[in-house]
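Enquirer: got a sequence here, can you build the structure:
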Amino acid sequence: MGWACLECAATGRTEHAPTSADYPDTVLRRTSFVAGGGLGWKISALETPRDKPPPWKIVVITGAPSWAEYWAETMADLPQDRQMVVVDRPGYAGSEPFHVVPDIRVQAQALASVLRAAPGQKVLLVGQSYGAAIASIMAAENPGKVAGLVLLSGFFGETGPTSRWLIDVGSKALKMIPRDLRHAVMEAAGQRPQLVHARRALMQVNAPIYMVHGDKDDFAPIEVAERLARETPTRRPIQFVRTPGANHFLNDGPPEQLLSALEACIPQKRAWTFRLPRLPSFGIPRPQGVLPATARAA
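Expert: From the prediction side, this is the model:
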């Protein structure tokens, strides 16, 4: 990821690879929307176009660096009865502003516009890594717009060995590294004092909450996420899904595995069946000498 930042800085691209070179517009396309809260920033995103709105819209708030492009392969494998929008958060890739936006509450406010859904459509909000805390605030501040919240490889202030090394080295070289990598280091280094807002938000969310985490994650330790799930009082119990052998970047693995994990977080409709009501007997004794119909038939 660091090399991708350097490569983009050298070539003038906003992302590590152009989407249009790999997928046609009928599969993936670049879109944008105006940030909420009166901020007015232009927010860039990738979306899966559909002829008509499907029942579920999956909105992904990415981590740091925030590049929707890393979700392209997963998005291309999405079934037609699902829609997905993956954002480049403020301060990254093609999104405004050009400077870092370190406050997770401002990020949540800016990204609230992406939660708009078509009539009858439900939204599954996915917060990946650093985006997990932001998505938690978005879900709490937009009740009724989020039908489910997924915290995917959530980063909650405490680093693993790899992320600790990257933040330490990056902090000493802030003036020399590319913008997106610089913003990622600044965000991760300053997140921990803000987590009180994310925890408070999780306590307010009135929708199913899922945590999906790889047990080989060396960026955001799974123990930290498990402790958060265990110690945070929520309106509904947090459902924790441990993914054996997976690292921090679940979207870098086979797309079908991640899509299957997300699909498991979408409530399935049960088949409707009609049953005749059973009438109460009221304890009335059967008259003597009257045989049941089955006995008479015999």
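Enquirer: only C-alpha atoms from now on, for both contacts and neighbour counts.
Expert: Fine.
Enquirer: host element of the closest residue to Gln83 other than its chain neighbours?
Expert: Using CA to CA, 6 or more residues apart in numbering and skipping the chain neighbours, the partner closest in space to Gln83 is Lys57 (4.7 Å). Secondary structure from DSSP states H and E places Lys57 in strand 56-61.
Enquirer: ok, Ala45 next?
Expert: According to DSSP H and E, Ala45 maps onto strand 42-47.
Enquirer: just give me the residue right at the centre of this structure.
Expert: Val126 (0.7 Å; CA atoms, centre = their mean).
Enquirer: can you show me the helices along the stretch 1-150 of the chain?
Expert: In the stretch 1-150 of the chain, the segments counted as helices under DSSP state H, counting those that start in this stretch are 2-11, 72-76, 104-111, 131-141.
Enquirer: now the strands for the stretch 151-298 of the chain?
Expert: 209-214, 239-243 (DSSP state E, counting those that start in this stretch).
Enquirer: distance to Phe156 and mean neighbour count for these - can I get that in CSV?
Expert: Below are these laid out as CSV (distance: least, CA to CA, whole Å; neighbours: other CA atoms under 10 Å):
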stretch, distance to Phe156, mean neighbour count
strand 209-214, 12, 23
strand 239-243, 15, 16
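Enquirer: for Leu151, find the nearest of those.
Expert: Shortest distance between Leu151 and the strands of the stretch 151-298 of the chain, using CA to CA, is found for strand 209-214: 4.7 Å.
Enquirer: next up, for comparison:
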Amino acid sequence: MTILAWHRHGTVPAEGPIEALPLVLLPAFPFDASMWHDVADELDDLPVLTVDAPGFGASPALSGEPSLATYAHAVVADLAELGVQRAVFAGLSMGGYTALAIAAESPASVAGLGLLDTKAEADTDQARANRLTMAEAAEGEAGNTVALGLLETALSPITLAHRPAVVEAVRAGLEQAPAAGIAWAQRAMAARPDRRSALGMISAPALVLRGEYDTMTGAEAARHLAGSLAHVELVEIPEAGHFTHVEAPAAVAGALHALYLRAVRAL
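Expert: Sure thing, here's the model as predicted:
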């Protein structure tokens, strides 16, 4: 029985063990696996798995101190339960942090690595303090409203000005985020280590993707990731911000499709 809640897409069988190499999509904060709906629809010819992060969607909170390493271990253990020893892992933002944790701690399980709108650096002292403040606020009277500020910071100015349907879709997702999950995720991200030293040990095909207007991770962080990985494609999505999965799902899916094919050829 798996620890987390998993969702099957594309060519993955509806039930039973999974024999093909899957593409595993790890969600961003503060969303569950449903954030990948539009991207997964574009990848209907591939075996795709999505997962709810701990405390989000149908996944239970994990015991112990909040930790992305604990989340990563749960992902790898669950996949083994499903018959999967290796996968192409791709994550956006917090999902990217988790993918890096998997690559650092379970490298044999990584057939390909997609790092979307994310970075390898640990938080600065100020960023860490901000996360802990948000976690405390989420557990107080503010509840899940603490996440609504992402609406203005994570979407590109073009999306905010000209794509009201996308803005409302993101707003709806933020409003559904559970306060307890928000607090867990912020504490887990605040505690994550710097992963830059592990990048040179990753030999699997890799993708680094960012939105043109992603100010939350920035172009420098993306260039550092790409420059530190051996077999990497760097993709920038025009007119998108931090949430490229909803601002440009077809472009994101195309980049992930190419990564998957490179990973299969490298096996």
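Enquirer: overlay them and tell me the TM-score.
Expert: TM-score of the superposed chains, computed with TM-score structural alignment, normalised by the length of structure 2, equals 0.67; 221 aligned residues with a CA RMSD of 3.5 Å.
Enquirer: re earlier: what is the strand holding Ala45 of structure 1 packed up against?
Expert: If you count contacts as 3 or more CA pairs under 8 Å, 6 or more residues apart in numbering; DSSP states H and E, strand 42-47 of structure 1 packs onto strand 29-34, strand 82-87.
Enquirer: quickly compare those strands and say which is most buried.
Expert: Across these, the average number of neighbours (mean count of other CA atoms under 10 Å) peaks for strand 82-87, which reaches a mean of 24.
Enquirer: just to revisit the earlier point, can you redo the helices of the stretch 1-150 of structure 1 as JSON lines with mean neighbour count?
Expert: Below are the helices of the stretch 1-150 of structure 1 laid out as JSON lines (neighbours: other CA atoms under 10 Å):
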{"stretch": "helix 2-11", "mean neighbour count": "14"}
{"stretch": "helix 72-76", "mean neighbour count": "20"}
{"stretch": "helix 104-111", "mean neighbour count": "21"}
{"stretch": "helix 131-141", "mean neighbour count": "26"}
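Enquirer: which one of those helices lies nearest to Ala198 of structure 1?
Expert: Closest to Ala198 of structure 1 of those, according to CA to CA: helix 131-141, at 5.2 Å.
Enquirer: how close does Asp123 of structure 2 get to Ala53 of structure 2?
Expert: Asp123 of structure 2 sits at a distance of 20 Å from Ala53 of structure 2 (criterion: CA to CA, to the nearest Å).
Enquirer: looking at the two, which has the bigger crowd around it?
Expert: Ala53 (32 against 18; other CA atoms under 10 Å).
Enquirer: hey, where'd the helices end up in the stretch 101-250 of structure 2?
Expert: According to DSSP H, counting those that start in this stretch, the stretch 101-250 of structure 2 carries its helices in the segments 125-138, 150-153, 157-162, 164-176, 179-190, 218-228, 244-247, 249-266.
Enquirer: contact partners of the longest one?
Expert: I take that to be helix 249-266 of structure 2. The contact list for helix 249-266 of structure 2, computed with CA atoms under 8 Å, 6 or more residues apart in numbering, reads 21, 23, 38-40, 42-43, 46, 88, 90, 111-114, 204-207, 235, 237, 244-245.
Enquirer: quick one: which of the helices of the stretch 101-250 of structure 2 is nearest Gly95 of structure 2?
Expert: The closest of those to Gly95 of structure 2 is helix 179-190. By CA to CA, the value is 10.3 Å.
Enquirer: circling back to that earlier point, got a list of what the residue nearest to Gln83 of structure 1 touches?
Expert: Counted by CA under 8 Å, 6+ apart, Lys57 of structure 1 has contacts Arg82, Gln83, Met84, Val85, Ala117, Gln121, Lys122, Val123, Leu124.
Enquirer: what lines up with it in structure 2?
Expert: Counting by TM-score structural alignment, Lys57 of structure 1 lines up with Pro22 in structure 2.
Enquirer: what's the match for Phe102 of structure 2 in structure 1?
Expert: Not Phe; residue 102 of structure 2 is Ile. Ile102 of structure 2 maps onto Met138 in structure 1, by TM-score structural alignment.
Enquirer: quick one: the closest residue to that match other than its chain neighbours from Thr62 of structure 1, how far?
Expert: Leaving aside its sequence neighbours, Met138 of structure 1 sits nearest to Ala108 (CA to CA, 6+ apart; 5.2 Å). According to CA to CA, Ala108 of structure 1 stands 12 Å off from Thr62 of structure 1.
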